[in-house]
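1. no FASTA, just this:
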């Protein structure tokens, strides 16, 4: 895989549009009629694709309902964060990395709102979605651990203190991310998700600087 992540080409944009169309179809039909009553054939018809195309994108109806895992930006950008230097503002740099990672999700607002509605009605779907977020958290924690070690090479890569600090930083970052996501989904203003991520991290930064 080459690292051309900057501007998705026509083929990639079409692939993304098909993926979104399938997810929008399965979520819309499920909200209208209930999860159990919707078939892959009906989803494919609604999304204007063949069932074979559906299975090229998702292994099952549940996979389409749960949707894509969150993905991090390209390796060069992750590497730039890891080596952002002990003098760099780690929280701001992480906010920039996450904003960049979510740059292509702006067409997903309706999908996100439909999925939230369905998850409230179907707890098992919520559990499956949370599992994909845990995978993302794991990848994020690994990158944050690498950054701590790069900033302070004396820290043992497997020390308990390092792992606990990296976990804390990861959970704080994920909380800010979830806050941004919820504000974005609930807002009447169609601003890019990346802007909400930047704003949530800025608020977090401001609050943690204040002392009582």
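-> On my side now, so go ahead. This one's a predicted model, so the numbers in the text were calculated from it and none came from an experiment.
2. contacts, neighbours, all on C-alpha from now
-> OK.
3. ok, residue 98 - contacts?
-> 72-73, 194, 197 (C-alpha atoms under 8 Å, 6 or more residues apart in numbering).
4. out of the residues you listed, which comes closest to residue 11?
-> Nearest to residue 11 among the contacts of residue 98 is residue 73, at 19.1 Å by C-alpha to C-alpha.
5. helix, strand, or coil at the most centrally placed residue in the chain?
-> Note on the chain: the residue nearest the mean C-alpha position is residue 70, at 3.0 Å, using C-alpha atoms, centre = their mean. Following DSSP: H, G, I helix; E, B strand; the rest coil, the label given to residue 70 is coil.
6. distance of it relative to residue 160?
-> Residue 70 sits 27 Å away from residue 160, going by C-alpha to C-alpha, to the nearest Å.
7. from the middle of its chain, how far away would stretch 162-173 be?
-> 18 Å (C-alpha atoms, centre = their mean, to the nearest Å).
8. just the buried residues of stretch 53-69, please?
-> Buried residues in stretch 53-69, counted by 16 or more other C-alpha atoms under 10 Å: 54, 58, 61, 64-67.
9. need the max-distance pair from those.
-> 54 and 66 (14.4 Å).
10. how about the contacts made by the nearest residue to residue 58 once chain neighbours are set aside?
-> Using C-alpha to C-alpha, 6 or more residues apart in numbering and skipping residues adjacent in sequence, the residue nearest residue 58 is residue 64, 5.8 Å away. The neighbourhood of residue 64, defined by C-alpha under 8 Å, 6+ apart, consists of 22-23, 26, 58.
11. next up, a second structure to put side by side with the first:
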């Protein structure tokens, strides 16, 4: 029996394209005009959608800055990382694998989004909530890693440390790789 096709259908591909177009236009406008001067209406018009459609994809203007499209693949790659990797190496592997799979355009968009997210003060609350969500996801994923704490509190602390080491530098390469290497050395 053949494996079911796991590629997204037409409807899902169109949704992904619309979401990407909204983000791309938002980033362009924010870079040109500044965050404060850019409105949801302007983003919507540039993306050729209505403000109502914008709100189906993003709950707020700040939410367009979050790069949550990469979270699920990073968590999946973290769980699937080779069993002989330490938790820190598995996390580094997951981030590097996920971002290596991006096209040049997707990588550039992710970099722009990260820079904007960390530079826009209005995104701080959303960023904090995202960190809490990531800590929960990683703590859950740790239950599937071979050499990870079994105690839920220890898993959550370790997940918090991983996210803390990534703060402000969530893209692969330096400084995140350096931060994780330093953390690894400190924990030995």
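-> Arrived safely. All of these numbers come straight from a predicted model, not from anything done at the bench.
12. if we can go back for a sec, how close does the residue nearest to the centre of the first structure sit to residue 193 of the first structure?
-> From residue 70 of the first structure to residue 193 of the first structure the distance is 13 Å (C-alpha to C-alpha).
13. then residue 155 of the first structure?
-> From residue 155 of the first structure across to residue 193 of the first structure, the span is 35 Å (C-alpha to C-alpha).
14. those two: who's more crowded?
-> Counted by other C-alpha atoms under 10 Å, residue 155 of the first structure and residue 193 do not tie: residue 193 has more neighbours, with 25 against 13.
15. returning to that earlier point: quick check, nearest of the contacts of residue 98 of the first structure to residue 7 of the first structure?
-> residue 73 (12.3 Å).
16. which stretches of the first structure form helices?
-> 10-33, 40-47, 51-57, 61-66, 75-82, 90-101, 109-121, 123-151, 160-186, 193-209 (DSSP state H).
17. about what we covered before: need the buried residues of stretch 53-69 of the first structure in CSV with distance to residue 146 of the first structure, can you?
-> Formatted as CSV, the buried residues of stretch 53-69 of the first structure follow (distance: C-alpha to C-alpha, whole Å):
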residue, distance to residue 146 of the first structure
54, 38
58, 32
61, 37
64, 33
65, 33
66, 30
67, 28
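18. residues near the nearest residue to residue 3 of the first structure once chain neighbours are set aside, how many?
-> Closest residue to residue 3 of the first structure apart from its sequence neighbours, by C-alpha to C-alpha, 6+ apart: residue 74 at 6.3 Å. By the criterion of other C-alpha under 10 Å, residue 74 of the first structure has 16 neighbours.
19. now do residue 9 of the second structure
-> When neighbours are counted by other C-alpha under 10 Å, residue 9 of the second structure comes out with 9.
20. look up how far residue 15 of the second structure lies from it.
-> To residue 15 of the second structure, residue 9 of the second structure is 10 Å away according to C-alpha to C-alpha.
21. next, show the common contact partners of these two.
-> With C-alpha under 8 Å, 6+ apart, residue 9 of the second structure and residue 15 have no common neighbours.
22. and the closest residue to residue 150 of the first structure other than its chain neighbours, what does it touch?
-> Excluding the flanking residues, the one nearest residue 150 of the first structure by C-alpha to C-alpha, 6+ apart is residue 83, at 6.4 Å. If a contact means C-alpha under 8 Å, 6+ apart, then residue 83 of the first structure has 147, 150-151 as its contacts.
23. of these, which is the nearest to residue 180 of the first structure?
-> residue 147 (23.5 Å).
24. residues in contact with the closest one?
-> By C-alpha under 8 Å, 6+ apart, the residues touching residue 147 of the first structure are 81-84.
25. wait, which of the residues you listed is closest to residue 143 of the first structure?
-> Among the contacts of residue 147 of the first structure, and counting by C-alpha to C-alpha, the member closest to residue 143 of the first structure is residue 82, at 6.8 Å.
26. and the gap between that closest one and residue 27 of the first structure?
-> Taking C-alpha to C-alpha, one finds residue 82 of the first structure at 37 Å from residue 27 of the first structure.
27. more neighbours, those two?
-> Ranked by neighbour count (other C-alpha under 10 Å), residue 82 of the first structure and residue 27 place residue 27 first, with 29 against 21.
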